[in-house]
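> no sequence for this one, just the structure:
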């Protein structure tokens, strides 16, 4: 057990908490603020798990365990306080003690800022992975950049998105520990000088500009198992030597590296900064891992047996040439041996088939910024092409398709594929598209390298933490063991899917969560929602292929129908459409779509003839914490991307696990959701992935045909620019009209009729609450497959092959196994004074 006894019972904790707070802030406890209480609680938890954290590292070292280093540009971990309390097994002790002391734990939890370490699904997935690997006892550690600012904090002014700096580090980050002794200096620019000394290659990097990477370690606490893994965040700081002739410019450049996620790369300067960020955290993480490996084993020759470097998306693909640089330049290994080690150390997860997301860097920038890494990449490319020529002959199409460097650019996905022993997709459909269409040439050349690992979510956050009413139901019908294995226990709900008493409990649960969301929206935006209406939710990154635009156009159609069709209006069940999304700051069309959604909301919400039946809300600054309130409240999960474009999705899984019905295309993991729940428990519409692919290849789609032949489409397209909207210039949405009638690359108009029919089906189904609740319960019952515990087991069984570690054998405290905090709005001020 832990040697920090302050959490053993509530009386001990109350005494320790009060003493710690008064000592830290030199004030009377009664005068403390919720923020001060949060800082003290966070530090006490960190001290509490410190022994477990140290033991985890020590046991891994002592047993010479194989380890995984998971590199990702994003780890969207959100607030950590509640998750850490629960996983450490002390939530109930703290809650009871705070109740006695007159402190609102919910209010204290709200003092923590969401960690600004991600943007969307990629980062949230990585965060779920970290929770699961720790809970499974797998030695898997994350590497990322310690961004001073997050993606951005979103505001809405006159319907337009505005971006504010996300200053999440403006206050203390209680979870991190700075590790100066493990800092690494990273070179940029300069030039390479090679020579041979005693028959060995000597490489010198001349006139380099160095940056010091300083690690900040954040604990990733396993659920009740005393395992604490590490998320290492790298911060850019001045190196021991720097250019004295331009120290101010050096300082500015340095600061940018760990300033913010995804700087605009429309210019060469932006591209250089992104590439610099990627090499910065890759080089720091790989060097740190090699240093620890040599300390453990004294050699790098067994690296492939003991280390996996996991490349999450293309951003960390520079692991491949950086590892080669270390093995060849610093360790003196022959190229062939170094390459054999490298390609057996690295594994790559592909998250997309979108061309813009498969990074390609201009050679002239790559070569200037990373001279040695470029020469190594060039040599990898030369040797790979020689090998390919042995199979397909010289100058073959296959050689061109598989070249790392071509057309003046370095192709990062290609580099990752050649340099890895495993390449995985993240949903069954996505992987099949990779293997048989987008990356078929690689799959043919490397048989067996491609595999599927369907994404998941951590049920500990997205049910146990976010939905206390559902926790009570699951404990009742599945037993409290569900928290350890939802895939095993959730199906027990199938027995009660048609039981009227159970259905009533599920309906009550959903109503409570809808009430909580409605209260939050009213408090923050002043919009009143009918919680008996259908809560139809689309929350995700704003991108054309995700088709928030189709959702918006459909709302315009519904409004038109309500205004003109009395019979339709009479039979229409009230429907609330809820959006949440951030658009990249340079993505003009995406930001215009946000303006359109808000303009529609202004129109329909203020029409007293229809607003009892139709409401629209755009949730401002959607993030992980907001999602914890939104996901459990949804009746309908909008997963309407153009088929073949969404690799997987994880929002669809969070909604499903909380009982929402998916309205979606056969895209990403929607396919697997549909297979699990059956056709009667999901609403599918639109073209299939094959139909979309065929249409791209063969052509034949003309959006004007739909405009001219479908009166509904004709009307709403015209309304974009004919003065239909009251408070905008008639030309405000000309760009959207031109996009839809120009190319409509994501087939919004082609799938529109099918989407209308799907929405009509949903409105009718919801009126039959017995049928709807049956569908909802079946979705929860089948959602256990989508836990990241399952995903991580599959990664480990098929790719990593690491053994679980164990620090102590003491069982977790029973009272925290499946307990969840009650979510309620934070109080206006602390009630600590009442305790006096």
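Yes, it's here. Because the structure is a prediction, the values reported are computed rather than measured. Numbering: from 1, shown residues only.
> Could you use CA atoms for every contact and neighbour count after this?
Fine.
> distance between the strand of greatest length in the chain and the chain's centre?
Of all the segments of type strand in the chain, defined by DSSP state E, the longest one is strand 209-221. Distance, stretch centre to chain centre, for strand 209-221: 21 Å (CA atoms, centre = their mean, to the nearest Å).
> Put this next to the previous one:
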């Protein structure tokens, strides 16, 4: 067997085997040769060669899980921001250098090959990137797990900047197909919608319900392998594609009614057509609800099919199955599991409910009340009539169960009820998630404490044991080993490579802070990354930036609470100072911003236009030169983040305190040796605890300060009138200094001065500008700056997603970590 394996180029981990496999796939799979192949063909031949090495491991892993009948984790998420996969797969297989050498020997350029890959259009922001990190960590830790999601034909959108405005173009990430996934046409499930729920009595005389006259959509499985890091484990990401469950009506087609014949088919397939551009502000849309139930129904069916292969006692379900709902989007899994257990499997309600609660867990990702999903009862009644009945029954029993605790406190009953009251009642999906699961977790200590004190205070008083914290993390494989190879190699050369799966090992780097030779190499890595970023900016924007300047970066979705506008105000302030005294002593800065605004989020899109206008003014002013640049980079993606984060000197984490649940960009920047300027919000609080107060720049109002300001009556005009630099910056925006259309930015000015400055930009401006002055002073002392940068890298081991997943495994899922 060993000889056969060695003779098979598809299994070999050496250069010659991989090289031969690439050539074989190019000729025999793709029917191309070196004369006819395109860059996409070359990329595909490499991917197919990588997949060959994954398949044995994939099959063996899944067979072992089956034979051992291990408890499995099922992670259900509407989003997976997995980025490009080639580097990630090669890193985790431990053959990145082998593959690069093999490609070189067959005349392929490694960078060109990987640049042929499109970022997968499966996610929107932090929620989706977190899910991707979790998949990597579950595989690396050997946890039997499957991720479930939707295989969207189009990502949220491709962002172009035209005349400073965001323009949304289709994200055609599947235009050439996806060589990483394998369609499983035999794994398909009917997902019902609409219809009627009928009561009847079964043979024993018990009341039962039947859901019939439904309109069904077919869910077809597509599987993507998720390898662990050098451990032979390959888990699965299963994505569902919607298809029509019935074929085209040929009679209509033959009579020339082509549109009618294909219309229903296309409407069904729309469910997996495009990632809904959700942006922390929930908007009830029928398509979105269809997507959520489509994901849940297919996934729960698949989970139960797998369970029933080896088990016939439903009471064992919580011992074999842990379902984690990533935010409220998959919480319909609760009534769906109840429906199957009660209506189809014939369990009594109490037993089914006990099983469901022990199986389900829910992660909350937001502190914004308006971002919590609320589905209109009228929509649920039409689309999912049986589920609405089940939700009403869950709510009735829940309120009865706690009646002794709440008495006849109508306000509390209203706040706790899963179903809202009024003319247009809604179902609160977060409340359903709390009542129907055994654990509810926040994603940072501050966030978890705040949801207990504010959003879910009433629920916490009833179910204190359900609430827990699981501080987010990031995978070191992608966010250091892959995206910052030079720093990774420097670290490995000094402390070995165990840090890749045990990030706490980075603490060993602390002893090098006074090692001049090491620190020189550390500084050189950062400089090289800045040069690569500068080359990218020049190529994409035609702007030459000073690589000796401080690279000051904010990358995240554009949103008022994330306060990109405050960074823009600082840029204007700095610009005004330079104009007033061009010969002054300034620390040069290159401010880089990237992020997408939801298509319907008018204010966020206006911020993008303003930032581009500010950049246009600053970047073309000869008085300013290379002392200051302000650049907005279009179409933020995982791949762009992998360029920007290693190049950063300063990480902007400046959200209004109490609004950011966690953040993970803050962790990626710190891991890559950037210092953070930020508020005490989200995971910044814990980053500060880990890296030390002296190695982070914290400013601004705290959560308690924000509450006090609101309570006492916050007046933004007081701040406007008392700070000349702030007043001048706002007046310039208002008076047409950055754009001839004086009315254009009036909505921004009104939101700040006329409508109360809800996110307290003006209240934090002065503290922010003062803190930036401290940043400048430190940057002048490059040795001290680099010392603090290294301490950031060395001390953020806690923020590995491996640690987060261990915590989930121990405290929520009750599964064993193999590593």
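Thanks, I have the structure now. Predicted, not measured: the structure shown is a model, and the values here were computed from it.
> Show the contacting residues for the alignment partner in the second structure of residue 543 of the first structure.
Structural alignment (TM-score structural alignment) places residue 543 of the first structure against residue 559 in the second structure. Listed by CA atoms under 8 Å, 6 or more residues apart in numbering, the contact set of residue 559 of the second structure reads 597, 604.
> Find me the equivalent region of the longest helix along the second structure in the first structure.
Taking DSSP state H as the criterion, the second structure has its longest helix at helix 39-68. On the first structure, the counterpart of helix 39-68 of the second structure by TM-score structural alignment is residues 34-63.
> which secondary structure elements does the longest helix of the second structure contact?
Here helix 39-68 of the second structure touches helix 15-24, helix 86-93, helix 110-115, strand 215-227, strand 234-244, going by 3 or more CA pairs under 8 Å, 6 or more residues apart in numbering; DSSP states H and E.
> That one vs the first structure, average distance?
Average distance, helix 39-68 of the second structure versus aligned residues of the first structure after superposition (mean CA distance after the TM-score superposition for the first structure): 1.2 Å.
> After that helix, which helix or strand is next?
Sequence order places strand 72-76 as the next helix or strand after helix 39-68 of the second structure, per DSSP states H and E.
> Now for the equivalent of residue 659 of the second structure over in the first structure, how many residues are close by?
Aligned counterpart of residue 659 of the second structure in the first structure: residue 645 (TM-score structural alignment). Residues near residue 645 of the first structure, counting by other CA atoms under 10 Å, number 19.
> I figured residue 645 of the first structure hits residue 665, correct?
No: counting by CA atoms under 8 Å, residue 665 is not a contact partner of residue 645 of the first structure; they are 10.5 Å apart.
> Next, the angle helix 34-48 makes with the longest strand of the first structure.
Angle between the axes of strand 209-221 of the first structure and helix 34-48 is 80 degrees (criterion: axes from the mean of the first three to the mean of the last three CA atoms, to 10 degrees).
> so where does the aligned partner of residue 728 of the second structure in the first structure fall, helix or strand?
In the first structure, the residue matched to residue 728 of the second structure (TM-score structural alignment) is residue 715. According to DSSP H and E, residue 715 of the first structure maps onto helix 711-719.
> before we move on, what SS does residue 413 of the second structure have?
Residue 413 of the second structure carries the three-state label helix when classified by DSSP: H, G, I helix; E, B strand; the rest coil.
> how about the equivalent of it over in the first structure, what does it touch?
Matched to the first structure by TM-score structural alignment, residue 413 of the second structure sits across from residue 399. For residue 399 of the first structure, the contact set (CA under 8 Å, 6+ apart) comprises 385, 388, 389, 392.
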